[in-house]
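*Asks:* the amino acid sequence is not available; the structure is as follows:
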């Protein structure tokens, strides 16, 4: 979009070193350690630096999950955060104390092109702190269409249907549901991906939860914990679930040794496009099924976001803002499309390519039917930091569903109290 390019040029006018003889302005960009995130970052940096020779960007990385959350919080608290960093939107952003640690992007001209739902996911009453990167995405059961076709299975509409499919898959000698607890963040999908089913039953659940009046140890939210235990008790996971990785899970699904893997669409599509490009058409997605088929909904996530810390100032801030803006410029959108979108964009400057994966088509179908809902992380600022570890224990049989749900209720209580929310 020409307006974005022009705006970038105006921003960069202030980024050159005084007198033009002190070299480029150098800033740092922090992204996740996985290969796909690094490759996109490198491509984005190369394209940006080619258009903006007065700015040099140094790439840094950090792990996803709880370990990464702690790194981000520590760097922000000590004033040592990179000048631009990639992080979650929604509840995890709220836990960063954004009014004190982040620079507000509310007055940036391109913010008018960003969807209101996304802005709400990166905002407080005092500012809007994140810029979108990537697309909205769905969380559910990614499945092998080949396995389903070979076994004559239909997409399940209820949890009972899902468990019946799992038994047929197991009888065929194929892993029904792959789990990859070496990458603990992947353990959360059965619970988090069920949240649209919760709001289908109780539309006020997120609001009442934020007020301290709803618990995960009670229905309808307890169903996610209960279903995870049921899968584990039935022996439906791969034998090496405790040590298996996300990359191994994707490989098993593509190769047909596993039939289903609970995951976010972006995480699946990007990995398959890079490592198994010929297999992308063999995969689809359906929601985590509810007990009652009338309540089955596909849970949606807003995109991740780019942030500029409050500690970045002067020429470095100008350069950081220009880099953030570049992500959603025409050149930046092209690079994002190379990573294969997992859903719709939330900024009007970016458009989906025509040849989207069938998984995205599946997501669009659930949208068209009005059977989607937002993840809890975009409806409430409360998310306990230990959910992934709690769910690893439930999925491993170390803790029961009831114990896990009660542990998570205690976990979120601490976080709600830290946020100063009433009712906790």
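*Replies:* Thanks, I have it. Remember, predicted model here, so these are calculated numbers, not experimental data. Numbers count the residues shown, from 1 in each chain.
*Asks:* please count neighbours and contacts with C-alpha atoms only from this point.
*Replies:* OK.
*Asks:* can you count the residues close to residue 321?
*Replies:* Residue crowding around residue 321 was assessed by other CA atoms under 10 Å; the count is 23.
*Asks:* how about the strands in the stretch 251-400 of the chain?
*Replies:* Secondary structure of the stretch 251-400 of the chain by DSSP state E, counting those that start in this stretch: the strands cover 258-264, 283-286, 298-301, 304-307, 372-374.
*Asks:* packing partners of the first one?
*Replies:* I take that to be strand 258-264. Taking 3 or more CA pairs under 8 Å, 6 or more residues apart in numbering; DSSP states H and E as the contact definition, the neighbouring helices and strands of strand 258-264 are strand 137-144, strand 175-177, helix 189-192, helix 246-255.
*Asks:* so which bits of the last one are buried?
*Replies:* Going by neighbour count (16 or more other CA atoms under 10 Å), the buried part of helix 246-255 is 246, 249-254.
*Asks:* got it, and stretch 155-171?
*Replies:* In terms of neighbour count (16+ other CA under 10 Å), stretch 155-171 has its buried residues at 155-159, 161-163, 165-167, 169-170.
*Asks:* now, which of the residues you listed sits nearest residue 49?
*Replies:* residue 155 (46.5 Å; CA to CA).
*Asks:* wait, a helix at the closest one?
*Replies:* No - assigned with DSSP: H, G, I helix; E, B strand; the rest coil, residue 155 falls outside any helix and is coil.
*Asks:* tally of neighbours for the closest residue to it other than its chain neighbours?
*Replies:* Counting by CA to CA, 6 or more residues apart in numbering, residue 155 lies nearest to residue 286, which is 7.0 Å off, once chain neighbours are set aside. Burial of residue 286 is recorded as 23 neighbouring residues (other CA under 10 Å).
*Asks:* wait, isn't residue 400 in contact with residue 228?
*Replies:* No - the pair residue 400 and residue 228 fails to qualify as a contact (CA atoms under 8 Å) at a distance of 9.6 Å.
*Asks:* need the overlap of contacts for these two.
*Replies:* Shared contacts of residue 400 and residue 228, defined by CA atoms under 8 Å, 6 or more residues apart in numbering, are found at residue 394.
*Asks:* neighbour count: the two, which is higher?
*Replies:* The residue with more neighbours, out of residue 400 and residue 228, is residue 228; 23 against 19, by other CA under 10 Å.
*Asks:* and here's the other structure:
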């Protein structure tokens, strides 16, 4: 048994109440466990949600457990679900990675639950499998692109790049000024994927049916020049000497420190990092901006967008109703407000009624026009296709480190994708 301070205090209180004849007023505690990744911002808003939920429901106790991110966290999640040892509630990706969890057997469907009346249709599509909806959004929608240090841009007189050529020209000026032009943090391998994944708006602009043909097994990264460009970008910034020297050992947290301290100018990243910067480096949040990953044409510059991760309920949990109560709270206006208070707002929420404060960080302001009418944005490939190979983050580390060519990396990823598609039983593979 896991004896926490809360459990101990509850037991002492119950004993005292019993001794005074008031035991009937004590709360019978039901304890559920919640599994989330171990990033600082995730832990902070999860703790805040749990505290607020427990204040409304003193008879329910939620214990938070953390796991690593990336492939290691994926393996822990899949193993626990497969062995029916998963926590009652867990946080995990939406989109293509959900299908790999075999949700029909491992996750409780939410179809028909009132909470879904508040959830945006665009998000429901990202957590729907064979007609059943399985999760509710954890945080706001995100963009994939480049977080940048606004002070460095101001000091060097740089303009926001709309093309890759302009981006590389900025990098050269930043390097000449003695700064790290592009921060990479390959110790946390998941961070190595951004130049490939965030380039999908540019891929789709050139090959509009790429997602459809890719899912059918006809379009490949290695043989589609527009799709190959993301792998080439990884190699180009390394070959030009634009990376931090410790890129192989640096972590995500190191990357945020380099960016906010002004040691580095650009960090390819999802905008959920804005919340981490707000929480960890609040004095620097106004120094950080954001722009979409530049492509080959300024005319078609736009943002690749991500649906947030989701809260799911394990099918093996004996506390289904209590778990649904937590999801209902998390996906409410009150839940949104708790998250905003804890880690700030990093983008538009996907819950009806959830707004953004007027004083959002500059990086959020930079992102919002892409989502608004007249802006240009498109979902990441993993929300348009069920296929995403699990080895991408290892392959992009190799390409970004110069140990594998972009063409070889793309071809290796195509093979990884083929295996994943066959496991999913997709036709055409």
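*Replies:* Alright, I've got the coordinates. The structure presented is a predicted model; accordingly, all values stated were derived computationally and were not measured.
*Asks:* could you tell me the TM-score of the two chains?
*Replies:* Scored against TM-score structural alignment, normalised by the length of structure 1, the superposed chains reach a TM-score of 0.92; 403 aligned residues with a CA RMSD of 1.5 Å.
*Asks:* for the aligned partner of the residue nearest to residue 155 of structure 1 in structure 2, what are its contacts?
*Replies:* Under the alignment (TM-score structural alignment), residue 286 of structure 1 maps onto residue 291 of structure 2. Taking CA under 8 Å, 6+ apart as the definition of contact, the neighbours of residue 291 of structure 2 are 145-148, 160, 366-367.
*Asks:* if I look at residue 291 of structure 2, how far off is residue 370 of structure 2?
*Replies:* Using CA to CA, to the nearest Å, residue 291 of structure 2 is found at 10 Å from residue 370 of structure 2.
*Asks:* out of the helices and strands packed on strand 258-264 of structure 1, nearest to residue 407 of structure 1?
*Replies:* With distances scored as CA to CA, the stretch of those nearest to residue 407 of structure 1 is helix 189-192 (13.9 Å).
*Asks:* which residue, other than its chain neighbours, is closest to residue 254 of structure 1?
*Replies:* Once its chain neighbours are removed from consideration, residue 254 of structure 1 has its nearest residue in residue 279; the separation is 6.4 Å (CA to CA, 6+ apart).
*Asks:* could you dump the contacts of residue 291 of structure 2 into TSV and include distance to residue 47 of structure 2?
*Replies:* Formatted as TSV, the entries for those read as follows, by distance: CA to CA, whole Å:
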residue	distance to residue 47 of structure 2
145	28
146	29
147	26
148	29
160	37
366	28
367	27
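*Asks:* let me know the closest of those residues to residue 123 of structure 2.
*Replies:* Taking CA to CA as the measure, residue 367 is the one of these closest to residue 123 of structure 2, at 18.3 Å.
*Asks:* counterpart of residue 99 of structure 1 over in structure 2?
*Replies:* Correspondence of residue 99 of structure 1 to structure 2, assessed by TM-score structural alignment: residue 104.
*Asks:* helices of the stretch 101-250 of structure 1, start to end?
*Replies:* Under the criterion DSSP state H, counting those that start in this stretch, the stretch 101-250 of structure 1 contains helices at 116-121, 145-151, 159-171, 189-192, 195-201, 205-210, 222-233, 246-255.
*Asks:* hmm, back to that, wait, the residue nearest to residue 254 of structure 1 touches residue 272, no?
*Replies:* Yes - look at residue 279 of structure 1 against residue 272 with CA under 8 Å: they come within range, at 7.1 Å.
*Asks:* ok, the two, which is more surrounded?
*Replies:* Counting neighbours by other CA under 10 Å for residue 279 of structure 1 and for residue 272 shows that residue 272 has the greater number, 22 against 14.
*Asks:* can you find the partner of that one in structure 2?
*Replies:* Following TM-score structural alignment, the counterpart assigned to residue 272 of structure 1 within structure 2 is residue 277.
*Asks:* which residues sit in contact with that match?
*Replies:* Contacts of residue 277 of structure 2 by CA under 8 Å, 6+ apart are 256, 260, 284-285.
*Asks:* which single one of the residues you listed is nearest to residue 74 of structure 2?
*Replies:* Each of these was scored against residue 74 of structure 2 by CA to CA, and residue 256 proved nearest at 23.1 Å.
*Asks:* in structure 1, what sits opposite the closest one in the alignment?
*Replies:* Structural alignment places residue 256 of structure 2 opposite residue 250 in structure 1 (criterion: TM-score structural alignment).
*Asks:* ok, now which ones touch its match?
*Replies:* Contacts for residue 250 of structure 1 (CA under 8 Å, 6+ apart) come out as 261, 268, 271-272.
*Asks:* same check, this time on residue 161 of structure 2
*Replies:* When contacts are counted by CA under 8 Å, 6+ apart, residue 161 of structure 2 touches 167, 170, 294.
*Asks:* picking up where we left off before, for the match of residue 99 of structure 1, grab the count of nearby residues.
*Replies:* Using other CA under 10 Å, residue 104 of structure 2 is surrounded by 14 other residues.
*Asks:* can you tell me the element it falls in?
*Replies:* Under the criterion of DSSP states H and E, residue 104 of structure 2 resides in helix 103-106.
*Asks:* packing partners for that helix?
*Replies:* Using 3+ CA pairs under 8 Å, 6+ apart as the contact criterion, no secondary-structure element is in contact with helix 103-106 of structure 2.
*Asks:* structure 2: which residue goes with residue 205 of structure 1?
*Replies:* Per TM-score structural alignment, residue 205 of structure 1 is aligned with residue 210.
*Asks:* same question, residue 310 of structure 1
*Replies:* Residue 310 of structure 1 is assigned residue 315 in structure 2 as its aligned equivalent, the criterion being TM-score structural alignment.
*Asks:* show me what contacts its match?
*Replies:* Contacts here follow CA under 8 Å, 6+ apart; on that basis residue 315 of structure 2 touches 105-108.
*Asks:* and if we set it to 10 Å?
*Replies:* Taking CA atoms under 10 Å, 6 or more residues apart in numbering as the criterion, residue 315 of structure 2 is in contact with 81, 84, 86-89, 103-109.
*Asks:* pretty sure residue 281 of structure 1 contacts residue 359?
*Replies:* Yes - between residue 281 of structure 1 and residue 359 there is a contact under CA atoms under 10 Å: 8.1 Å.
*Asks:* among these two, which residue is more densely surrounded?
*Replies:* When residue 281 of structure 1 and residue 359 are compared on other CA under 10 Å, the one with more neighbours turns out to be residue 359, at 26 against 15.
*Asks:* close enough to count as contact, residue 288 of structure 2 and residue 149?
*Replies:* Yes - counting by CA under 10 Å, residue 288 of structure 2 touches residue 149, with 4.9 Å between them.
*Asks:* shared neighbours of these two, which are they?
*Replies:* Once CA under 10 Å, 6+ apart is applied, the residues that residue 288 of structure 2 and residue 149 both contact turn out to be 259-260, 262, 265-266.
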